[in-house]
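A.B. asks: below: sequence and its predicted model.
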Amino acid sequence: MRPTPADPVAWNAYLAEGNATQARKRVSADVLLRDQSGRVLLVKPTYKPGWDLPGGMAEANEPPHEAATRELNEELGLAVTLHDVLIVDWVAPHGPWDDQIAFIFDGGTLSEKQVADVQPHDEELSDVAFLSPDRAGDLLRSRLRERFQVALQALAEGRSKYLHDARPLW
């Protein structure tokens, strides 16, 4: 007989058993940051080739927006207030990786002082650069480049976009 909420201990054990068998999603949380002239910030990770948007992977049970701000603080020493979600992208399994939910948040425009002070703060980054959106797009891996370009559209339109493997569904 299935437990009911009338027996909270048995009910929670039953729910926990179901929870243990459900899928877990990896979550990435990147941030689109700009300087006063509209250039975007890219970072160069030491643990993978190429350039990336600032941000990173969420830890277990960490909300995506908190992962984004934590990563900015740890890797760049930046404290920013996130504005909006620009992108939510379901990324299909690829290579050794399971599927993932990828967020890009609008981090707004940094002050001149913040721009001047931006530099790697830990061993995960080797370099940072503010680049025109076109040049930044040229340096990003194809999947991230597509997501980045849609994020720029979302910013211009003032509305979030939902993607399926970096492609808008509507």
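C.D. replies: Right, received. Where do you want to start? What you see is a predicted model; the values in this text were computed from it and never measured.

A.B. asks: okay, CA-based contacts and neighbour counts for the rest of this
C.D. replies: Fine.

A.B. asks: now the most centrally placed residue in the chain: which helix or strand?
C.D. replies: Nearest to the mean C-alpha position of the chain, by Cα atoms, centre = their mean, lies residue 29 at 1.8 Å. Using DSSP states H and E, residue 29 sits within strand 26-34.

A.B. asks: count of neighbours near residue 35?
C.D. replies: 18 (other Cα atoms under 10 Å).

A.B. asks: next: residue 139.
C.D. replies: With other Cα under 10 Å as criterion, residue 139 counts 15.

A.B. asks: same deal with residue 135?
C.D. replies: The burial count assigned to residue 135 is 12, neighbours taken as other Cα under 10 Å.

A.B. asks: helix or strand: which one has it?
C.D. replies: Assigned by DSSP H and E, residue 135 falls in helix 133-139.

A.B. asks: use this one as the comparison:
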Amino acid sequence: MVLLRDHDDRLLLVRQPPAAGWSLPGGLLDRREHPREAAVREVREEIGVELEPDSVTPIVPNAHVNPWVQQVDLIFTATVDAGEIALRVDEVEIGEAQWFALDALPSLTGPTFRLLGRAGLVSPDTTPATPATPATPEPSPAPAAEPPSVGAAPATIVGAVLDGGADRTDAVLAEPGEAFADPEATETTKATEATERADTAAPGSASGAGRDENA
């Protein structure tokens, strides 16, 4: 049997009287015939489509056991340009042949329904009379962003001070809302305050000493 598809991803099905459902083109192997060659021959005989053997590939798994009729079905697939081929139905075996979209398949025979289900083309939750393609799972929603934790904000690194040419850098931290003081400006302010304190603590000025001697 052959899953014959076109470039619009439609599937070609045939109806073989007296069966009411639609099925795949295919047939029985001749003695000592290779399964791939048999698939090419059956498609040519039933619907008049010529396939190159190299264009026909087995699906995986290729062999499917049909316990109701005690036979093994070998399934192949091929893709053709539907606009460049003309279907010529063998009216002795085939009532009609037609392309179907995968989401608009007709009523199928039971074996064809099971084969298409194994190929992943119909949902096993449907029936041969009302086949449907498997539903595409919806993508999972993205996880919601976590809100920021409530509490004291961490200290922020706002600058760095080189330690006298030593091969390291000390990070200077400032609490939230605290202005960052320039380290160089801070050192200059401390030196000025120290000089003013030294002048204040010195002994009396020269003018004071003169007054003591005059007394």
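C.D. replies: Noted; the coordinates are in hand. Since this is a predicted model, take the numbers as computed values, not measurements.

A.B. asks: ok so, going back, helices or strands up against the helix holding residue 135 of the first structure?
C.D. replies: Here helix 133-139 of the first structure touches strand 40-45, helix 142-157, going by 3 or more Cα pairs under 8 Å, 6 or more residues apart in numbering; DSSP states H and E.

A.B. asks: show me where the first structure has strands.
C.D. replies: In the first structure, the strands defined using DSSP state E lie at 26-34, 40-45, 55-57, 85-91, 100-109, 125-131, 161-164, 167-168.

A.B. asks: turn those strands into CSV, including distance to residue 16 of the first structure.
C.D. replies: CSV is the format used below for these (distance: least, Cα to Cα, whole Å):
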stretch, distance to residue 16 of the first structure
strand 26-34, 20
strand 40-45, 37
strand 55-57, 25
strand 85-91, 26
strand 100-109, 23
strand 125-131, 39
strand 161-164, 30
strand 167-168, 35
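
A.B. asks: which stretch of the first structure lines up against the helix ranked longest in the second structure?
C.D. replies: When the second structure is parsed with DSSP state H, its longest helix is helix 183-201. Following TM-score structural alignment, helix 183-201 of the second structure has no partner segment in the first structure.

A.B. asks: show residues contacting that helix.
C.D. replies: residue 161 (Cα atoms under 8 Å, 6 or more residues apart in numbering).

A.B. asks: quick check: buried residues in it?
C.D. replies: Under the neighbour-count criterion of 16 or more other Cα atoms under 10 Å, helix 183-201 of the second structure has nothing buried.

A.B. asks: try stretch 8-27 of the first structure
C.D. replies: 26-27.

A.B. asks: what range does it cover in the second structure?
C.D. replies: Going by TM-score structural alignment: stretch 8-27 of the first structure matches no residues.

A.B. asks: give me the aligned partner of residue 51 of the first structure over in the second structure.
C.D. replies: Correspondence of residue 51 of the first structure to the second structure, assessed by TM-score structural alignment: residue 22.

A.B. asks: just residue 41 of the first structure next, same as before
C.D. replies: Per TM-score structural alignment, residue 41 of the first structure is aligned with residue 12.

A.B. asks: ok so, going back, which ones are touching the match of residue 51 of the first structure?
C.D. replies: 13-16, 106-109, 112.
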